[in-house]
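Peer 1: build me a model from this:
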Amino acid sequence: MGTKQENSTVLERETQKLKPPPMYKVILLNDDYTPMEFVVAIVQEYFNKDREAAMQIMLKVHRDGKGICGVYPKDIAQTKVELVLTHARRAGHPLQCVMEEV
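Peer 2: Presented below is the predicted three-dimensional model:
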């Protein structure tokens, strides 16, 4: 007597609750002006990478035009993008940092 419909509504709600939040890639974009060493320092400072990993990301940005620094929930990704952009501007560099949904 209507229990089938009630059960499907409950299952839909549970599925929506259990769905993980969307994740976002934080990406650095290449330019012809930002020094490579500055990019390495940014990656180490804001993405907690060791020097070797930061160098690999910097080289990927340099060779491929962009490189992923990490994948985070939306609010953390937004904060990291803002921090990187603010740091780069204060240092006088045009480094671009963006986020894309995974």
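
Peer 1: from now on I want contacts and neighbour counts done on CA atoms only, so please keep to that.
Peer 2: Will do.

Peer 1: Lys25 belongs to a helix, doesn't it?
Peer 2: No. Using DSSP: H, G, I helix; E, B strand; the rest coil, the assignment for Lys25 is strand, not a helix.

Peer 1: what about it, distance to Asp32?
Peer 2: Going from Lys25 to Asp32 by Cα to Cα, to the nearest Å gives 23 Å.

Peer 1: to compare against the first, here's the next sequence to fold:
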Amino acid sequence: MPEDKPPTPAPPLVRPRPDDGQGAVVVERQTSKTEPPRMYQVVLLNDDYTPMEFVVMVLQEYFNRDLESATQIMLKIHHEGRGVCGVYSKDVAATKVELVLAAARRGGHPLQCIMEAA
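Peer 2: Model (predicted):
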């Protein structure tokens, strides 16, 4: 037969003391500065096979460049081997890289696009 244990007494009730008006409130002000997000540049790399027109189209479609600035960036890529398309937060830059690479694959082009810390 189970052994009967005496009931455990309930803990005593603790009631807050009424404020006598003499209490003081200390407020500590903490200043925390949020750092701006780290920025990344999206870079297109030159190759010998991707048509210049395709590069211009990518710059217009995915980086909102007008024809003149897209052509200037394309020529920089062609002559210097690389060109910065834009500077973005990490997530936006990564998304743009993936979109460009997918468009290049769909078009059958070996165009390479990378992101680097700005």
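
Peer 1: Lys25 and Asp32 of structure 1: who's more crowded?
Peer 2: Lys25 (19 against 9; other Cα atoms under 10 Å).

Peer 1: so that one makes contact with Tyr72?
Peer 2: Yes. Using Cα atoms under 8 Å, Lys25 of structure 1 is in contact with Tyr72, at 6.6 Å.

Peer 1: run through the helices of structure 1 in chain order.
Peer 2: 3-18, 36-47, 51-64, 74-90 (DSSP state H).

Peer 1: export the ones you listed to CSV and append columns for distance to Val102 of structure 1 and mean neighbour count.
Peer 2: Shown next, in CSV, are those (distance: least, Cα to Cα, whole Å; neighbours: other Cα atoms under 10 Å):
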stretch, distance to Val102 of structure 1, mean neighbour count
helix 3-18, 18, 10
helix 36-47, 17, 18
helix 51-64, 18, 17
helix 74-90, 10, 16
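
Peer 1: quick check: closest non-adjacent residue to the spatially most central residue of structure 1.
Peer 2: Taking Cα atoms, centre = their mean as the criterion, Val26 is the residue nearest the geometric centre of structure 1, at 2.1 Å. Sequence neighbours aside, Met99 is the residue nearest to Val26 of structure 1 in space, at 4.5 Å (criterion: Cα to Cα, 6 or more residues apart in numbering).
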